[in-house]
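>>> no sequence on this one, just coordinates:
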């Protein structure tokens, strides 16, 4: 049986923190599906199509990485795509507490789907999309926060 994991998030935009988790997960799973969650109550900075295109561009030479969008419960998305694992990145103790609560609810809904936590690498451990969006919004240099493909498309001349 294939080890498929879903790495859910908004990826608005995808950062070097996200790619750190994805890259390290490639050795653990046969397929890493980056699931862009669409939340009707949130207004993203970048359209979902752009976020999906970035992921596909970054991983164009890595067939183990797929990108999709979904609405609703993450656990339902896992069931739909046949993922038995959910992957989450942890930057801090606060992240862990929040993610642990979500993992416990997901496990109650479907005990066959397991959540795996990966600690962020120290060099990207403080990156959050919220901070990155603020840098971009204020015309700051986000080149050390974003994959090159993303930075090239968002930087202002």
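Everything's here; your move. None of these values were measured; they are calculated from a predicted model.
>>> okay, CA-based contacts and neighbour counts for the rest of this
OK.
>>> and residue 12, how many residues sit next to it?
By the measure other CA atoms under 10 Å, the count of residues near residue 12 is 19.
>>> so it versus residue 117, what's the distance?
Using CA to CA, to the nearest Å, we find residue 12 at a distance of 20 Å from residue 117.
>>> and if you look at residue 140?
31 Å.
>>> then residue 60?
Taken as CA to CA, the spacing of residue 60 relative to residue 117 amounts to 25 Å.
>>> quick one, strands of this protein?
Using DSSP state E, the strands of the chain run over 4-9, 31-38, 65-71, 85-90, 114-119.
>>> could you redo these as TSV and give each row mean neighbour count and distance to residue 147?
Supplementary listing: the strands of the chain in TSV, determined by neighbours: other CA atoms under 10 Å; distance: least, CA to CA, whole Å:
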stretch	mean neighbour count	distance to residue 147
strand 4-9	24	17
strand 31-38	22	15
strand 65-71	17	16
strand 85-90	22	17
strand 114-119	16	19
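>>> which stretches of the chain form helices?
Read by DSSP state H, the chain holds these helices, from start to end of the chain: 16-25, 48-58, 74-81, 93-109, 129-137, 148-154.
>>> now stretch 76-85: buried residues?
By neighbour count on 16 or more other CA atoms under 10 Å, the buried set for stretch 76-85 is 76, 77, 78, 83, 84, 85.
>>> name the residues that touch that stretch?
Counting by CA atoms under 8 Å, 6 or more residues apart in numbering, stretch 76-85 makes contact with 3, 4, 5, 6, 70, 86, 112, 113, 114, 115, 116, all of which sit outside it.
>>> one more structure, for comparison:
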């Protein structure tokens, strides 16, 4: 069984993330969306809120393969070892993403030489979307309905700082 882990902060999940997930599901027999618990970042949504938003988003689409939602803290390669998984799925929007992702993939490869990172280019219609830009637009009352699922729009509106 070919399994991939799609790691990220997903704060919040966007249509760009879901595009990568949908396309990754065509390649792998199973995909695990793994929310990174990063104590160095101050996410808008808790890990549980992000996992719930992802779960709701993936329930609205048929992927043809199992898609699970999980979370982890620490090194991604340790999470992969614990799950006996050897593939990381990552999305790229632009050249700037590639430079960053290449560094991370190289470090992961150094730490675990049996791990491969697969990059998928985000669909052009989603290439400008980032979780950060979604939060910034929502914070100032902008319309994000074309960038994230409707339940994420609602969750953004419910956050006091983002009304």
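In hand now; what should we look at? The model shown is predicted, which means the values in this text are computed figures rather than measured ones.
>>> any idea what the TM-score is?
Both chains were compared after superposition, and using TM-score structural alignment, normalised by the length of the first structure their TM-score is 0.93; 156 aligned residues with a CA RMSD of 1.5 Å.
>>> before we move on, the earlier item: now tabulate the buried residues of stretch 76-85 of the first structure in a markdown table and tack on distance to residue 28 of the first structure.
Written out in a markdown table, the entries for the buried residues of stretch 76-85 of the first structure read as follows (distance: CA to CA, whole Å):
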| residue | distance to residue 28 of the first structure |
| --- | --- |
| 76 | 22 |
| 77 | 20 |
| 78 | 17 |
| 83 | 13 |
| 84 | 13 |
| 85 | 11 |
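>>> and the two most separated of those?
Pairwise distances among the buried residues of stretch 76-85 of the first structure were taken by CA to CA; the largest, 12.2 Å, belongs to 76 and 85.
>>> now for residue 91 of the first structure, how many residues are close by?
19.
>>> how about residue 156 of the first structure?
Other residues near residue 156 of the first structure number 11, with proximity taken as other CA under 10 Å.
>>> and it, how far is that from residue 49 of the first structure?
For residue 156 of the first structure relative to residue 49 of the first structure (CA to CA), the value is 20 Å.
>>> what's the answer for residue 149 of the first structure, then?
Between residue 149 of the first structure and residue 49 of the first structure the distance is 15 Å, computed by CA to CA.
>>> again, but for residue 67 of the first structure
As for residue 67 of the first structure, its distance to residue 49 of the first structure is 11 Å (criterion: CA to CA).
>>> then residue 98 of the first structure?
For residue 98 of the first structure, the distance to residue 49 of the first structure (CA to CA) stands at 28 Å.
>>> just residue 110 of the first structure next, same as before
The gap separating residue 110 of the first structure from residue 49 of the first structure is 29 Å, by CA to CA.
>>> ditto for residue 9 of the first structure
To residue 49 of the first structure, residue 9 of the first structure is 14 Å away according to CA to CA.
>>> now do residue 154 of the first structure
Spatial separation of residue 154 of the first structure from residue 49 of the first structure under the definition CA to CA is 14 Å.
>>> same check, this time on residue 27 of the first structure
For residue 27 of the first structure, the distance to residue 49 of the first structure - CA to CA - is 27 Å.
>>> how about the contacts made by residue 146 of the first structure?
In this structure, residue 146 of the first structure makes contact with 14, 15, 16, judged by CA under 8 Å, 6+ apart.
>>> what about residue 149 and residue 49 of the first structure, which has more around it?
residue 149 (14 against 11).
>>> which residue in the second structure aligns with the more buried one?
Taking TM-score structural alignment for the superposition, residue 149 of the first structure sits opposite residue 151 in the second structure.
>>> how near is that match to residue 121 of the second structure?
Taking CA to CA as the measure, residue 151 of the second structure and residue 121 of the second structure are separated by 25 Å.
>>> with residue 85 of the second structure instead?
In this structure, residue 85 of the second structure and residue 121 of the second structure are 22 Å apart, going by CA to CA.
>>> ditto for residue 13 of the second structure
Here residue 13 of the second structure is placed at a distance of 17 Å from residue 121 of the second structure (CA to CA).
>>> and what of residue 111 of the second structure?
Plainly put, residue 111 of the second structure is 25 Å away from residue 121 of the second structure if you go by CA to CA.
>>> likewise residue 145 of the second structure?
When CA to CA is applied, the distance between residue 145 of the second structure and residue 121 of the second structure equals 22 Å.
>>> kindly report the same for residue 3 of the second structure.
Between residue 3 of the second structure and residue 121 of the second structure the computed distance is 19 Å (CA to CA).
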